Every structure is written in structure tokens, then in C-alpha cells.
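1. Sequence first, then the predicted structure, then my questions.
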Amino acid sequence: MKQSRSTRAAWIAVSAALLGLAAPLTTSVPASATGPSIDWGGCEGSGLDPRQECATVEVPMDYADPGGRKIDIVISRIPSDKPAARRGALLMIPGGPGGSSLNDPSGKGQKLPQDVRDAYDLIGFAPRGLAPSTSVSCGLDHGDLATSKLRPWPAPDGSVTENMATARRTAAACARNGGELIRHISTVDEARDIDRVRAALGERRLSAWGVSYGTYVGAVYSQLFPHRTDRVVLDSNDNPDPSRVSRAWLAGHETGVEDTFPEFAKWASAPGNRDRVAETAAEVRPLFLRLAARLDRAPIPWPGANPEELNGNVLRQTMLDSLSSPSRFPTLAKLMLAARNGTVPPAPVAPPEPVLQNVAAVGAATLCNDVAWPTSAAEYQKGVTKSRTEHPLTAGMPRNAMICAAWPYSPRQAPVRITAHGPSTILLVQNERDVVAPLSGALKLRDALGRRAVMVTVDSTGHDAYLANGNACGDRVVSRFLATGERPNEDTYCA
């Protein structure tokens, strides 16, 4: 579930990179020898590496009708730092769904070791539906763009009635405002777009670094086009269960929170911590649950926020977001301290509403078009009630109804089943404690890939392992694989 610096959890990813989207300028330069069908030009946006170029690749909106309407996929590139050592192209597949990697060649791509940057052109892209590629919007009400609303948190008493009403309202808005394209946004469509990008780049095979939801995209691409893949790194891995797909990712938050919250509790009770919330780690969990319950009963007004109150579900959503990286732990601690005092911090700064609308539409379309979700309120209520008892920190949200419960369109193709068929060129890297993509789900992808993959499990906390929240041992293994193709002979643990 998110993104250069994304909040991909279940389904919406809003990246800092999205605030400065890059797009091709109106004037372009002729394509280099890399590919005959790409005209590289400048990129719009701030803070970009001056070497980054942008271009547009035209793809079919509907792959069942390849001669029909076309849409644009905007891509970016920073060429190899050492053309004599160049191996090919490394596509950075973003999280989300709803994330973009368009600015990643200028961003996290520059954290790659020099020998990796020598070996590859770094390629980013804005997936179909996401600006500046041909874009979509559902035109949701402002209140329905709140992350605590987009995520299906039940009512304080555990009822899903309001969630079902929200699902019907938001799904109807997508059907009304999303146009024909919203029916053609899915993981399989994205994988096919990637192969069109590969061909346009003039590459016989494509290397990839997929993060979070991008691991599922990368796995699907490797399944559909096994002999067009080179070295593939899948980082912070999603459960590929073909019967549930995104429902399994949402359900995984139960385990992810239980795996990760103890690390927050240790940090939040450490002596000398300026944001210390308790004297001992054992006190932090009950304190959080008491605060959430109090805010369920008596929300605190929060002008400028969406919603404009700090309620129990906003606190729970902040927990989910903050556990994605130890660097975000202070955000949760500060909110807990404020809530205990009956106050609120300054309202968080939200991206521009058109960006939120666009990301929400792409996220909804992908999750709902990938697999059919149940439509019965009773089925969701049963799951929520059980989940609230077993996992009180997540309060039933991972089993609840979201927009897909009322999605008006049926999936146009069955989910792809990930198998061990294909070349053995995949390396999985996975933090042991990941709230968004827990280890238990990553092991499902590892099992599905069989002999095609080797997995490096990292003794670290946070989402996004490689060059982010992992450790030096894991980073070395991944960098060596990208630069040389050398992988461990078997699954490895990086302490």
C-alpha cells in the first residue's frame, strides 16, 4: 500500500514528490539511441536533478482494444553516470496505489551506490490515471478525502453502517466523474504499461526496484513477462493472495501494528525522550487505547484539519501512519501528549486538493478493479467485530468495508496468480517489523515465487527497507545484486 516518502498503507498514497509533479515541457529534444519512439525533453518541477529528462509514452487505454483510444504515460530518466559500464534501465516502481516515481531518479535514485548508477539509466513514471499522465478524479466531497475516512475505520461502537454509506457515496462519485478511464486502471494494466515503456526505451529486458504496492506490480510484471525482466528487487512486500489481493493487504495491518507498536512503546518511554509519553513501555499501549476511547466519546475541535476534530479514529490513523518509520514516531507521541492535555497541535498541512482527488481516484480504481469485494454489510460487520476483539489497536478497520464494497464495475480480468515459473532473477528485501507490509504477508510472496527468488529479512523497523528503514547489511546485499547480479545462495537474515 505507498511512494517516495509515501503513506501507502491500505490504499492511498500521497507522496511529497507529488507536490512538485514533473511533466514534459512543450519543446523536446530528439530521442537518443536508447529508443526510437521516445522524445526526451525537460521536466517541470522544483528541486530536480538538472540531468533528469521527461517524455511521454502512448499506450492503449483498453488492452482488449489496442487500436482504440490512447492515453499518455509520463516517464523520466537520468542516464547512466558511466555509459561504458551501462547494463540497461532500472525502473523504479512506486507504492500506493496512487504513488508516483516520476521524481525518483532525482530523489531516492541518487542514494544508490555509484556502481549501480553507473550500471543503469534510472527510470521513473507516473502510472496511468495519475497526473501528469492522463489523469482521473472522482470529485469526492472534501470530507471524504480525509485519510481517516478513506480508510474504513468503524464507528466508535464498531458499527459499519456509516462505512457502507460512505462506500456507496464515494463509489457513485467515481462512476459519475471518473469517465471511461477509471474502469481501466488496475495492476495488470500498469504491468502492461510497463512493458510498453520497456519497448519504447529500446530495452530487451528491464530491471526494476519496486517498493510496497510496487512489489505486487513487479511480481505481476515478472509473471506476465518473465523473459523481459532482468534484475528485480522487491522491497517491503505485499501478500499476493489472488483470492483477496488488496483485502489481504488491508487485513495485514492487524499483524503489522502488533509487530511494530512495541518498538514505538520502547521509544516513547525511553528516559531523556523529549516526547516521552509514559514511564515504561508496558504503559504505552493501554494509554493509547484509553486516549482513543476518550476521543471517541469527546472529540477535540481541530480547526484546519480534515476532519476538523481530533477523534479516536484520527488518533488511530495517525498511529498507523507514524509506525511506518521510526522517524515518524514523534508525530504520534506529540498527538498523544496533546490529547492527554485536551489540546491539539497545529493542523497538518495537506497536499493541494486536486492532488488528493487524483491520488484517491487512482487508489480506489486499482483496488476495486483488481478483485471483487464483498457487498454484504453483515459480512463486514462480522469481520470487524472479531477483529476489534483480537486486535484492539486497529479497532476493526482492517476487516471493514471501503469504497470497493459498492464499486459499480466488475473486474475485467482475474487477478494474476504469482508462481515459480520464470527465470530466477528476483531478490526480496523485507524488514522484520513493517506496519504496512508485514513479514507474514511478505513470506506469502516469497513462497509463491519459489525458486525464482531469494529473500533477505532485515532486523529493522519501518516500511521501505532498502536505503531507507533497513540496515547496512541488507543494503549491501541489494546493492551488490543490482550492480553485479550476485545474490545469496539461500534466504538470508540481516541482524
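-> Here it is on my side, so go on. What you see is a predicted model; the values in this text were computed from it and never measured.
2. Could you use CA atoms for every contact and neighbour count after this?
-> Noted.
3. for the stretch 201-350 of the chain, what spans make up the helices?
-> 213-224, 246-268, 284-297, 312-322, 329-340 (DSSP state H, counting those that start in this stretch).
4. From the contact counts, what lies against the last one?
-> Counting contacts by 3 or more CA pairs under 8 Å, 6 or more residues apart in numbering; DSSP states H and E, helix 329-340 packs against helix 246-268, helix 284-297, helix 312-322.
5. Which neighbouring elements make contact with the next helix or strand after that helix?
-> Sequence-wise, the next helix or strand downstream of helix 329-340 (DSSP states H and E) is helix 353-370. Secondary-structure packing of helix 353-370 (3+ CA pairs under 8 Å, 6+ apart): helix 187-201.
6. Between helix 213-224 and the helix it packs on, find me the angle.
-> Between the axes of helix 187-201 and helix 213-224, defined by axes from the mean of the first three to the mean of the last three CA atoms, to 10 degrees, the angle is 70 degrees.
7. quick one: contacts of helix 187-201?
-> Helix 187-201 has contacts (CA atoms under 8 Å, 6 or more residues apart in numbering) with 34-38, 57, 59, 63, 73, 127-128, 204-206, 217-218, 220-221, 224-225, 366, 370, 415-416.
8. Of those residues, keep whichever come out buried.
-> The neighbour count (16 or more other CA atoms under 10 Å) marks 37-38, 57, 59, 63, 73, 127-128, 205-206, 217-218, 220-221, 224, 366, 370, 415-416 as buried among the contacts of helix 187-201.
9. There's contact between T27 and G41 in this structure, I believe.
-> Yes. With contact defined as CA atoms under 8 Å, T27 reaches G41; the gap is 6.6 Å.
10. Between the two, which has more neighbouring residues?
-> G41 (21 against 9; other CA atoms under 10 Å).
11. give the contact list for the more buried one.
-> 24-25, 27-29, 53-55.
12. same question, E53
-> So, once contact is read as CA under 8 Å, 6+ apart, E53 ends up touching 24, 40-43, 76-78.
13. and the helices of the stretch 201-350 of the chain, which is most packed in?
-> helix 213-224 (a mean of 26; mean count of other CA atoms under 10 Å).
14. Just the residues contacting that helix, thanks.
-> 1-2, 8, 93-97, 187-188, 190-192, 194-195, 208-210, 228-229, 232, 234-240, 416, 418-419, 421-422.
15. try it against this one:
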Amino acid sequence: MAAMGVIASALAAVPAEAEPATQVAWGACPKDVVAAAAPSPLDCATVPVPVDYADPASGKIDIVISRLASKNPSKRRGVLLLNPGGPGGPGLAYPGFLVARGLPASVQDSYDLIGMDTRGIGHSAPVSCGFTTNGPYRGNVPPYAVDDAAVVKQAEVVKGVAEKCAKNDGKGHLRHLTTANTARDLDRIRSALGEKKTNFLGYSYGSSLGAAYASMFPERSDRIVLDSNYGDTHLDSDDMRRYALGMEQTFPAFAKWVAKRHDSYGLGRTPEEVRATYFKIAERLDKEPIPGGDGGTFRAATFAALYTESQYAPTAQLWQSLLTGGQPAIPPSQPGPSPFDNTWTVFLAVTCNDVDWPEDVKTYRRAVAQDREQYPLYGAAAANITPCAYWPHEPAEAPVKITDEGPTNILLVQNKRDIPTPHRGAEMLREKLGNRARLVSVDASGHGAYVIGGNACAWNITTSYLVDGKIPTRDASCRAS
């Protein structure tokens, strides 16, 4: 830990002002970005940043950014930096995604929308642990542990993952993927764009990144919108365990939807019966897995489906097939690199580097047993052990501490029923930010409220803030719409 203190001291000595940067040179975007953002016409550029802010002479990497320029220069007030979440979500095409989902023209006129692949992602010095399609690791949300032995078994899997990540880190970049460094990158981007202040719209993990930026550079933060909030500037084991709380809070809406359609799907006439069907299918698959997966796979598929109400019908269809003994047509994966290798790698690097995780397997065994009882739908997955327990690098610095000192310029937007970021996370962030923030609680289900969700009240409040700077005088609630 002595080394951590030395590095932290060096980071503390980094000047508050970003180094002067030349204006970026806009040009064509990579073909995959053009296709993903269509029909929105994006420009792209690179911004060089230090690999290691504690030792800027050690080298630089290029962060690739995109721009959807304002079409109304007379109304343009600056840039709006965007982050889709993750950590590990590619963001170059995100301006086009939000426009396609209906981002109001007034917001598009007010800002140049700036997307980016943050460090380690996509086109910005991508990193790889070498995940394959046929490997034992199936994602960054741990598998459901049916019993104590399953936790011990998973510990061996994730230990191998951590070792594999270290082995594949040929350039030594993994240890420098942190929320604090990404926030520093945001400020370099602001400087390179010639802007005095940063406006920011971030979703999910983007809320943690935005909170970190607003805390590290409060005087350079302008209008900040954080949607679907974790409770801090980092993810830790408690944040992961709240996935189970989110499942318990969101599942009733799905169960009610399914119960109203019992004559179509036959999964239960009441929400209680639908819940019982969930356990019936899961427990049967625990004992008798099918080619498409086991009970853990089924639980994970249901968890993922509750991110958005648009997945309710296909999920009910899947349940119906499984309940009647059918086997969903799942094409076998071809051996080779996993298409999720980069995103999984960045998620692990940032999550494991930001905070010191418990290393004793007994800690996770106790947590799984406790959460299996308290949150039976998904607790034994969310509390399970991750590669962070065996990560090869200790945190280089303490997590970014949220400050309540600064302007009242942070709008928190949060659905009340949200699988990975339950409402409790927004409440925690609101408490830490104090008078700097206002919280808009939305009576809706799903991950993402503004633009991604459909609540008119949340849209209007957020648009008004981004365009006119009108932040609520107090916390607000939006009724279902």
C-alpha cells in the first residue's frame, strides 16, 4: 500500500488546469461508426491524453471523439459530452442513437453533441483480456450460485480470468483504466474543443463518471444530467449486490404485465403466480439443463430483459416455451474471440481498479447465502465473486470523493423501478451532492429515463434544464405517463 500512497501523491500534484491543447482536426469517422450513427452525419477527431496522469512522460494514447454539430449556430451554447454507460460502452455513435430515439431539436440546436470511445474502448486504444465465445466466463454480472459449492467453483473461474487479463496486458494499459483518469480525459477533451466549461449527459455508469467530473472539476462543470444512477463515482460489491434489489423492485411490473396476458402465455393469472412460474422454470433447469443453458442462464436472461418494457413479450414467449418443455432455438456459438471481449475487459479494469475489492472467498460465500434469502430472484448472482477479488493491480488512488461544494448544476433523473441502478442509488448520490443536485424521480420501469424512457414529465424537465438552464427548485416526482 506504500506504493499507492506515492502514486496518489503524484496525482495530487497534477495541475488543476488541463494542459493547453490545439484545436482538434475534424474528419471522417470510422466506417462502423458511420453505419451505427446513420442517418446522423458525424465528424470524428482524436485527442491525445497521458496513459498515466501521474507520469505524463510515460506516453500518450488517442481518445477518439465524434461530433454532431449544432445546425443553429445562433442558438448554440457549447458542447454536450455524452456517455452511454458501462464502463465499457462504446460511445462514438451515441449522438446518432439519441437523435434516433427522439432527442429534441432544441437540445440539438443548443449543443454540439460529443460522443466518444473512452480510454480502452473501441477506437481509443482498445484493451483485451482475450475472452472467447467458448470460455467459462459469460459476462460481468456473475452467474447465479445455486449453492455454496457454486461460489467456490466460480472463484476458480474468475481467478483464471484475472490471470488471463494480466497476461494479455502487453502494453500495461489496464492499470490506468479508472473513472478518475477518464474524468481527466473529459477535461482534456473540453480543453481541446476550446470550451471553458463542460456540459454532460451520462447514463448508468455514465452517472458515476459525470459525478466524478463534477467533483474533480466543479468550476468547469456547467449543465450536468445524470440518468439511472449508481450511488457513487465507482462500482463496488455493494453496487453489484443492488442489482438484486433492482430485480425485486422491477419484476412486479413484468409479472403484472404477464398476468394480464395469461390467456396468451399461460404463465399465471396473478403476479404471484407468475413469480412462482419463474422459480419453477429456474429450479427445473438447475436440475436438468438444456442445450440453451441452465437455471442461471434463464435467470440472467430474465434479468437482462427487464431493462426495458419492449422485452416483456419476447421474454414471456421464452418462458412459455420453457414451461411446456420446449427448447428455444439457440444457435451454437462458433469458437473464436468473443464479440464482448473489449467491453467486458474495460468493465473489469475500471471496476477493479477504482476500489479495493474483498479478496477472501468466504466474504462472497456469506454474501451469496444472505442475498439468496433476502433477494431470491437474483441475489445469489449479484453477490457472487468476480475477477476483482484476484485483480493483479491495487488501486493507484482512492475513489473520487463526491463534493457538495460547487454550483447547483446537477440534475439526477431516475426511474423508480430500474434493474441495474435501483432508485436507492440516486438517493445516495443526491445525499452526497447536497445542494449541488436536484433529483427527479419517475414512476416508471426501465433503465434510462430521458429519451430512452417515455415519461413526458421527465423529458420536459430535463430538456428545459439542458436548453434553458431551468433546474427544479426542489426535488421533483413524475407520475406514470
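-> Sure, I can see it. This one's a predicted model, so the numbers in the text were calculated from it and none came from an experiment.
16. follow-up on the earlier one: of the helices of the stretch 201-350 of structure 1, give the one that comes closest to K82 of structure 1.
-> helix 213-224 (26.3 Å; CA to CA).
17. Which of the contacts of E53 of structure 1 are conserved in structure 2?
-> Contacts conserved in structure 2 for those, using both residues aligned by TM-score structural alignment, their matches' CA atoms under 8 Å: 40-43, 76-78.
18. Mind checking what secondary structure L25 of structure 1 has?
-> At L25 of structure 1 the chain is in strand, as set by DSSP: H, G, I helix; E, B strand; the rest coil.
19. how far away is the closest residue to it other than its chain neighbours from R480 of structure 1?
-> Among residues not flanking L25 of structure 1 along the chain, G42 sits closest, at 5.5 Å (CA to CA, 6 or more residues apart in numbering). Distance, G42 of structure 1 to R480 of structure 1, by CA to CA, to the nearest Å: 32 Å.
20. So which of these two has more stuff around it?
-> Using other CA under 10 Å, the more surrounded residue of G42 of structure 1 and R480 is G42, with 20 against 16.
21. all strands for the stretch 351-495 of structure 1, in order.
-> With strands called from DSSP state E, counting those that start in this stretch, the stretch 351-495 of structure 1 shows them at 426-433, 453-461, 492-494.
22. Would you tell me which one of the ones you listed is buried the most?
-> strand 426-433 (a mean of 28).
23. what range in structure 2 does that one sit on?
-> Across structure 2, the stretch matching strand 426-433 of structure 1 (TM-score structural alignment) is residues 410-417.
24. do stretch 260-269 of structure 1 as well
-> Going by TM-score structural alignment, stretch 260-269 of structure 1 sits over residues 250-259 in structure 2.
25. What is the corresponding segment of structure 2 for stretch 72-92 of structure 1?
-> Residue span in structure 2 matched to stretch 72-92 of structure 1, by TM-score structural alignment: 62-82.
26. Quick one: end-to-end distance for that stretch.
-> Chord length of stretch 62-82 of structure 2, first to last residue, is 18 Å (CA to CA).
27. if we can go back for a sec, quick one: closest of the strands of the stretch 351-495 of structure 1 to P345 of structure 1.
-> Per CA to CA, nearest to P345 of structure 1 of the strands of the stretch 351-495 of structure 1: strand 453-461, 26.0 Å.
28. Measure the mean distance from that closest one to structure 2 post-superposition.
-> On superposition with structure 2, the mean distance recorded for strand 453-461 of structure 1 (mean CA distance after the TM-score superposition for structure 1) is 0.6 Å.
29. Secondary structure element for the alignment partner in structure 1 of G160 of structure 2, which one?
-> In structure 1, G160 of structure 2 lines up with R169, judged by TM-score structural alignment. If you go by DSSP H and E, R169 of structure 1 is part of helix 161-177.
30. Can you point out the buried residues in that helix?
-> Neighbour-count burial for helix 161-177 of structure 1, with 16+ other CA under 10 Å as criterion, is recorded at 161, 163-175, 177.
31. Now do it: everything it contacts.
-> So helix 161-177 of structure 1 is contacted by 137-140, 144, 152-155, 182, 361, 377, 400-408 (CA under 8 Å, 6+ apart).
32. With structure 2 overlaid, how far apart is that helix on average?
-> Counting by mean CA distance after the TM-score superposition for structure 1, helix 161-177 of structure 1 comes out at 0.6 Å.
33. could the kept ones among the contacts of E53 of structure 1 go into JSON lines alongside distance to T389 of structure 1?
-> JSON lines is the format used below for the kept ones among the contacts of E53 of structure 1 (distance: CA to CA, whole Å):
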{"residue": "W40", "distance to T389 of structure 1": "55"}
{"residue": "G41", "distance to T389 of structure 1": "55"}
{"residue": "G42", "distance to T389 of structure 1": "54"}
{"residue": "C43", "distance to T389 of structure 1": "51"}
{"residue": "S76", "distance to T389 of structure 1": "47"}
{"residue": "R77", "distance to T389 of structure 1": "49"}
{"residue": "I78", "distance to T389 of structure 1": "50"}
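34. Inside strands: which ones of those?
-> Of these, the ones assigned to strands by DSSP state E are 41-43, 76-78.
35. so who does G85 of structure 2 touch?
-> Per CA under 8 Å, 6+ apart, neighbours of G85 of structure 2: 202-207.
36. Just give me how far stretch 76-88 of structure 1 sits from the chain centre.
-> Mean C-alpha position of stretch 76-88 of structure 1 versus that of the full chain (CA atoms, centre = their mean, to the nearest Å) differs by 27 Å.
37. Would you indicate which residues of stretch 81-101 of structure 1 are buried?
-> Buried, per 16+ other CA under 10 Å, within stretch 81-101 of structure 1: 81, 86-101.
38. Output the strands of the stretch 351-495 of structure 1 in JSON lines, with distance to A281 of structure 1 appended to each entry.
-> Shown next, in JSON lines, are the strands of the stretch 351-495 of structure 1 (distance: least, CA to CA, whole Å):
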{"stretch": "strand 426-433", "distance to A281 of structure 1": "17"}
{"stretch": "strand 453-461", "distance to A281 of structure 1": "16"}
{"stretch": "strand 492-494", "distance to A281 of structure 1": "26"}
